[in-house]
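J.: 3D model of this:
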Amino acid sequence: VNHNWITIESTDQQAEFSVVSDATSETVQYSQLVSLGPYPVGDYYSVNAAFGDGQERDVVIKLRTGSSTEPFINHLSLNPDENCRFGILSDIYDNPIPNAVVTIGSHSVYTDDDGFYLFCGLTIGSQYNISATSGPIELVSLSMVEIDSGIGWFNMTSQIIPEKPAAPEFLLQSFDMSIAESPRTIDWSGGDYTDHFELFIDGELAYRGFNEYYEFAPSEPGTYVFSLVAINPNGTTDATKSLTVVVLDDAGAGFWNVGMSWSYDVDYYPVSSDGTHNVTMTVAGTESMIDAFGNPQDCYLMKVVDEYDSPDRVRYHWIDTDNLLKVRTYSETSQYFVDGTMGWSYTTDGNQETNLFSGTAAFAHFNRTNIIGVPGHPNGYDDTTNTVTIVEGVIIETPSGTYSTTYYKITDQNDNVDSWELWYNDTVRNWVKIVDRLPGSHSESVTYHLNGFSGMPSQPQFVTETSTINTKHYTVEWGPFASATSYDLLRNGEIVYTGESTSFAVENQDDGVYEYQITARLFSGSQVSSEVISIEVDFKIPTPELNLPYAQDLAEDTGLYIEWTQTIDADWYALQHTSPDGLVTEVYNGTDNFFTFDELEEGQNRFRANLGFDGGKYSELSNSSYVNLITPPTDESKDVSFVSLFALVTVIGLAAIVLNQRGENDE
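T.: Okay, here's the model as predicted:
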């Protein structure tokens, strides 16, 4: 494998032939067909012919792959009255020119990747015209060369700078389609000096020709990567960017996938003090919600970010998967929250239930409840009946471009005001413009103008975000991708899960930083990987709580039963005692969450507990419990106290008598 032979024929039966290279040396005598080798292909070899009359010829050959039998691809004709010509064809920058045609007399050969060419069988003493061309371009002008018996090196340099084709470009970098939309035209533009194109799908040649388009007709869902090459006789030029096409199965494909996003210029009335807002909405997952009518609705969960949001602002929308309208909105800051629930019910002219995109919706019943978490602020309630008007093919201009849309108008039957106007575009897969006039009062309005959208993600998207968490147990989630047959979840480069699920539960994870990536395996056999997310586990061990009162008095030490909450399955629990004189002692360390302490000291005893793991991580100390041991006096001590008191009173009485008598004597 990757080796081949050099074959030689000659009219001189006395000749001897040698092959020399950096790695080999071999000499053989004449035969009707001389074979030397096999040698590695792609290398250069010096071949010497020593003829019977004493003459020698030296030839250089580059060994090629190909037939080792007739016709022999590495074949030399070496005779005493003939010689060879060989060399390198290059440009003025010393770059080799491959695939050029070198002509000597009536014979022509193509240069290889090194620009190397070789002719043999040229009669010594004869003159030949030699030239080099590339298609219609003359690289080396016609000149005369005389063949002699010396070494046959003849390098040529073209003064013409060969023009390679300009890079072709796909008109799009990505798009999604369903099987039902097949075939879909893939368009590109070619540049100067292009003869033809080659289009590849997942590395396999799909088209070769002059057209600047290709009809793509996939037979199954998946993600397909297109690459494009422009070709002329001087070389090839790749397109600077590839094209990714996500093909979805019609069944259950839905409107959106996790990771899709849209951004809007949003204008408020009354006018916001910040003017026009830029708002981005990103699909984070799916959830079931109960709408304002009490009915369960499948919803897309959208994370909403306004450029003017405060750092503590959290904002989510839940969008009905059938009608792409809000079922719930939630916004929260450190000072207030607003929680809105909506319900939509569509019917036909015949009072049959339907949805907005059916094309048959004629009436809409709308209900909204806004809970506003600000003390003293009234909540909001709306309930309206509406007519629905649908117009196809309406052209609308937005900051992101001009779109052909389906226009929906929802008109309040009570006052004939258009509560909503919505323009939907299939490519965007969303509304390109929305006018929302507050139902009921119509005193406020919000207008959304599309200024950008992501399209269908060309790689799997995580629902879980890069974060730091304080628990050992967590779940990594990702969204369904196209029609993936299975997923591989990698943690720090190693597969930890393979299967069809879109989530993976992690338990008892040690502290550290963990990088996750998801790879989707597709019907086509190809794989598509997500971006990497990082989860830092910084486990905060919960603090136990003593099941004792904050303070209590005891008259005797009969054994104090102490228990604390078992907040987590720890490796050990410890109980700490502080004596009345301030000495701190660990009186228990074990696996139980209780202990009986029978060494209370007179005065205030303090108890606290904590827990931890053998690896060295432990909790804060628990709440304190103070136990005052106040020992009551015994009967004997009472008698002693009485005698002492009697003696004291007697002494005081005697002293008083003495002082009184002394006073009388002084008088």
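J.: CA only for contacts and neighbour counts going forward, please
T.: Noted.
J.: can you tell me the centre-most residue of the chain?
T.: Centroid-nearest residue in the chain, with C-alpha atoms, centre = their mean: Glu531, separated by 1.8 Å.
J.: with adjacent residues omitted, what lies nearest to that one?
T.: Using C-alpha to C-alpha, 6 or more residues apart in numbering and skipping the chain neighbours, the partner closest in space to Glu531 is Gln517 (6.3 Å).
J.: second chain to compare with the first, below:
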Amino acid sequence: MRIQLSLSLILLLALCSPLFENAAGNETQVFTISGKVFDSEGNPADSTSIRVDSMASVWSSDGTYSVSGISEGQHTIRAYFMNNGHTVAYRQIYVSQNIELDWHATKNWITLHAVNQSGEDLDNGLTPTFELVETGESASTNNGRAEFGPLPIGSYYTIKANIGGGESEAQYVRMKLQEGSLTETHINDFKLHQNHNSRYGYIVDQLGNPIQNVQVSTDNKSSLTNSDGFYQIENLAVGSVYNMTVQQANVDIIPSFNETITFGEGWLNLTSNVELIFPDNVSFTTQVQAIQQEPLTIEWAGGDFTDRFALYMNGMLVYNHTDPYYTFIPQTAGSYEFTIEAVNLNGSTASSQPLLIMVLPESSSSDLWSTGMSWDYEVTHTPLSMYGTHNITITTLGQEIIADAFERQREVYLTRVYDEHHSEGEKSYKWYDAETLLPVRTYWVDAPSESSYFQEGTLGWNFTSQGSQANPLSGLENQELHFNRTNIIGVPGHPNGYDDTYNSVVVTENVNVTTPAGSFSTTHISITDDTDGVVSWEFWYNTTVRNYVKITDRLPGSHSDSVSYVLTDFEVPTQPQFIIDEYLMSNKDYDVKWGTFQGAVSYELFENNVSVYSGTGTTFARNNQLDGTYAYRLVAKLPSGHSMESEEYVLSLVHVVQPPQFNPIESYTTEGEDVMLSWEAVENAIWYSVTLQNDNGDTQTIYNGSEPNFKIEDIEQGRNRLRVNVGTSEGKISEWSPSVFIMVEETESDSAFGEIQAYLPGVGFGILLVTILLIITNYRRLSDESQ
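T.: Modelled structure (predicted):
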């Protein structure tokens, strides 16, 4: 019986063993990428973030890193050197085992994958070879894949590949090694098809200067030239004939031609005889700001070669004209993003930085936050910021309704964030949910004198309890939170940020907290990530302060591991508050604005102790102000007959006169014809000065007078550059205006006379020759007669 039982068990195990093997084989195998990170000098790098696909970032602070849990297959991996030049490198990597990969700041890899003519993996018996031409280095292959690097970013490299053929069947690709970005993760990755080749080269003008943004196209493939004029089209079938077009702004700058694809180096350098001049850069001079629901003049500065400007509001064209300004009349409260392009016949040039204008609605007396309320915080970053501790002030400007990261319409408070370390013109705004008082949107823009960098974040805090919407300030237990954030980083090469987490929420009442602003009884909110068990946020809310008195943020979405906010002071306004973003003004026309003061029936505004306005509005326009210092006081009058007076607000004005703008003129004329110039009149102008620069670079003043027009007589042949500036009765002198160019061509009679002049030397020589022959013939005849 025991023998029979044993045999039965053995038989059962034998039958089940394939099932166990299949179950084990179905387990997903994962791998690890690890290594070191170095700065550009070869020393261990400071804080560096390594990220694979959309997995969580791994931070290296000691020069080493390790990312685990990576499945087999093709992946994107990037390194962001936070403290070593803010540089980044994206590359492709195929993972089928544990990999050691060392990173160097300012370096990246070239990655290659050889495939057959159909784009599929090569047969097992076919092994491609790859060579880096500049060094002669060869790369080992694995399943048709190879790589070279790390190599210095910004240099050009040529790859020679042989996929199953002899030396005469080599194909080439050439490229400029780049950092890559979130939208260009494959920028240095090449899939090379068998029996195909590339065409690459430089496109230059007649003087040998590179031409940027030229599109070289054939069939369904195209390439845009970079700043060096370089282009490349890959994977063209050998033996085929392709029709190539070369265009800039949809204009042929080289006639189309046919190109037969052969093996070997793929150089195809091209020279254009057509010169297309695009508009110079355009940028907003109006800065990001919050305004009441009243008209605002948006201004910008263009450059040379500009015919007109195209202004877009939230993606829609709202202005298409020559004036460098537009009057924005908001119909509803909200945020409006403006973009601007300079346009001429050849194309357009867009501003690199948008302009954000926030239109505030009227405040309600029932709002938890009202205009002018402010909170001061001591902010500490870990690792510590280069400035150490930051002291910031968050001031309420008004309310609006915006969409959060989950596309839910949320009522929010718009606030201005002042940081003691901000440069002049640097601005930061945050939008806080009116229920949870948590940020739904963030916006920061650098000072125009520093850079055009910006950052914009969109957040979503979806609190629920037993499937229904909840608010952590309500005290409900057993809450959950789905958090989402996208940070758009307007810094070249800087990766954008993205977070999406599910969390558990614990709310505890009556927790005592002491800060520099005092001791408070608070509602403590603790939010824990369900995936890793980390407490991502802690908030301490106090009803008297109407805000959080302490915040610990361990998922800040910035360069820091954590950020803490500790309340140092707060103010619930007991007096009217001015809302003015600038303390130094350069425009003599400006608005004095103030927030709605609860209970006020009217306001009186004083300028340098003189009453200048009395009424129910919250904005007063000042026009044609002289340079100087202006002190403003506001008195809010209450129904009881009492009044509340604001603190004094001091503004300094130094008016900058904008240069005149030429009215459109003909770009071409004929020698001998008069040219009528005119420009927009400038207020209080007493003189205008016009200069002309000819083809030789010689500059002269051709007009100095008080009228905004002038007729040019006897303008020289060739290209002439004209500019105008203005002087005013206030003693101000503007900068020079954007240039206009007039090409003066020779007249037809001059051209005909030139041809005759060119012909005359030949005619003269012929007459001279005939005369000499006649003299010789006559001399011989006379000699014969004398003999």
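J.: what residues of stretch 256-271 of the first structure count as buried?
T.: Of all the residues in stretch 256-271 of the first structure, those buried under the rule 16 or more other C-alpha atoms under 10 Å are 256-268.
J.: so where does Tyr202 of the second structure fall, helix or strand?
T.: Using DSSP states H and E, Tyr202 of the second structure maps to strand 196-204.
J.: in the first structure, what range does the following helix or strand past that strand match?
T.: Moving toward the C-terminus from strand 196-204 of the second structure, the first helix or strand encountered (DSSP H and E) is strand 215-218. Strand 215-218 of the second structure lines up with nothing in the first structure when matched by TM-score structural alignment.
J.: what's the counterpart of Val513 of the second structure in the first structure?
T.: Taking TM-score structural alignment, Val513 of the second structure has Ile396 as its aligned residue in the first structure.
J.: ok, Arg85 of the first structure to Ile61 of the first structure distance?
T.: Note on Arg85 of the first structure: its distance to Ile61 of the first structure, by C-alpha to C-alpha, to the nearest Å, is 11 Å.
J.: for Tyr224 of the first structure, same thing?
T.: For Tyr224 of the first structure, the distance to Ile61 of the first structure - C-alpha to C-alpha - is 43 Å.
J.: surely Glu563 of the first structure meets Phe595?
T.: Yes. Applying C-alpha atoms under 8 Å, one finds Glu563 of the first structure in contact with Phe595, separated by 6.5 Å.
J.: picking up where we left off before, what span of the first structure is the strand holding Tyr202 of the second structure aligned with?
T.: Using TM-score structural alignment, strand 196-204 of the second structure pairs with nothing in the first structure.
J.: re earlier: among the buried residues of stretch 256-271 of the first structure, which are in strands?
T.: Among these, the members falling in strands are Ser261, Trp262, Ser263, Tyr264, Asp265, Val266, Asp267, Tyr268 (criterion: DSSP state E).
J.: quick revisit: give me the common contacts of Arg85 and Ile61 of the first structure.
T.: Each of Leu118 lies in contact with both Arg85 of the first structure and Ile61 under the rule C-alpha atoms under 8 Å, 6 or more residues apart in numbering.
J.: now Ile767 of the second structure: which helix or strand?
T.: Per DSSP H and E, Ile767 of the second structure falls inside helix 748-786.
J.: please apply the same query to Arg328 of the first structure.
T.: strand 326-332.
J.: stretch 208-222 of the first structure corresponds to what range in the second structure?
T.: Residue span in the second structure matched to stretch 208-222 of the first structure, by TM-score structural alignment: none.
J.: cool, stretch 494-505 of the first structure as well?
T.: Mapping stretch 494-505 of the first structure onto the second structure (TM-score structural alignment) gives residues 610-621.
J.: buried set for that stretch?
T.: Buried residues in stretch 610-621 of the second structure, counted by 16+ other C-alpha under 10 Å: Tyr613, Thr618, Thr619, Phe620.
J.: other SSEs contacting the strand holding Arg328 of the first structure?
T.: Strand 326-332 of the first structure sits against strand 314-320, strand 337-347, with contacts defined as 3 or more C-alpha pairs under 8 Å, 6 or more residues apart in numbering; DSSP states H and E.
J.: dump those to CSV, plus distance to Asn232 of the first structure and mean neighbour count.
T.: Output for those, formatted as CSV (distance: least, C-alpha to C-alpha, whole Å; neighbours: other C-alpha atoms under 10 Å):
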stretch, distance to Asn232 of the first structure, mean neighbour count
strand 314-320, 52, 22
strand 337-347, 60, 20
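J.: any chance of these in CSV, with distance to Arg437 of the first structure too?
T.: Supplementary listing: these in CSV, determined by distance: least, C-alpha to C-alpha, whole Å:
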stretch, distance to Arg437 of the first structure
strand 314-320, 18
strand 337-347, 15
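J.: those strands: which one's closest to Asn425 of the first structure?
T.: For these, the distance to Asn425 of the first structure is smallest for strand 314-320, at 16.8 Å, taking C-alpha to C-alpha.
J.: quick one: residues in contact with that closest one.
T.: So strand 314-320 of the first structure is contacted by 287, 289, 297-305, 325-333 (C-alpha under 8 Å, 6+ apart).
J.: just the buried residues of those residues.
T.: Among the contacts of strand 314-320 of the first structure, those classed as buried by 16+ other C-alpha under 10 Å are 289, 297-305, 325-331.
J.: quick one, helices of the second structure?
T.: For the second structure, the helices defined by DSSP state H occupy 2-25, 748-786.
J.: show me what the longest strand belonging to the first structure is packed against.
T.: In the first structure, taking DSSP E as the definition, the longest strand is strand 380-398. Judged by 3+ C-alpha pairs under 8 Å, 6+ apart, strand 380-398 of the first structure is in contact with strand 363-372, strand 401-412, strand 445-453.
J.: run the last query once more with 10 Å
T.: Under the contact definition 3 or more C-alpha pairs under 10 Å, 6 or more residues apart in numbering; DSSP states H and E, strand 380-398 of the first structure sits against strand 337-347, strand 363-372, strand 401-412, strand 418-425, strand 430-437, strand 445-453.
J.: right, and those strands - which one's nearest Ser272 of the first structure?
T.: Across these, Ser272 of the first structure has its closest neighbour in strand 445-453 (10.4 Å, C-alpha to C-alpha).
J.: any chance of the buried residues of stretch 256-271 of the first structure in a markdown table, plus distance to Asn232 of the first structure?
T.: Output for these, formatted as a markdown table (distance: C-alpha to C-alpha, whole Å):
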| residue | distance to Asn232 of the first structure |
| --- | --- |
| Trp256 | 43 |
| Asn257 | 42 |
| Val258 | 43 |
| Gly259 | 41 |
| Met260 | 40 |
| Ser261 | 41 |
| Trp262 | 42 |
| Ser263 | 43 |
| Tyr264 | 45 |
| Asp265 | 47 |
| Val266 | 50 |
| Asp267 | 53 |
| Tyr268 | 57 |
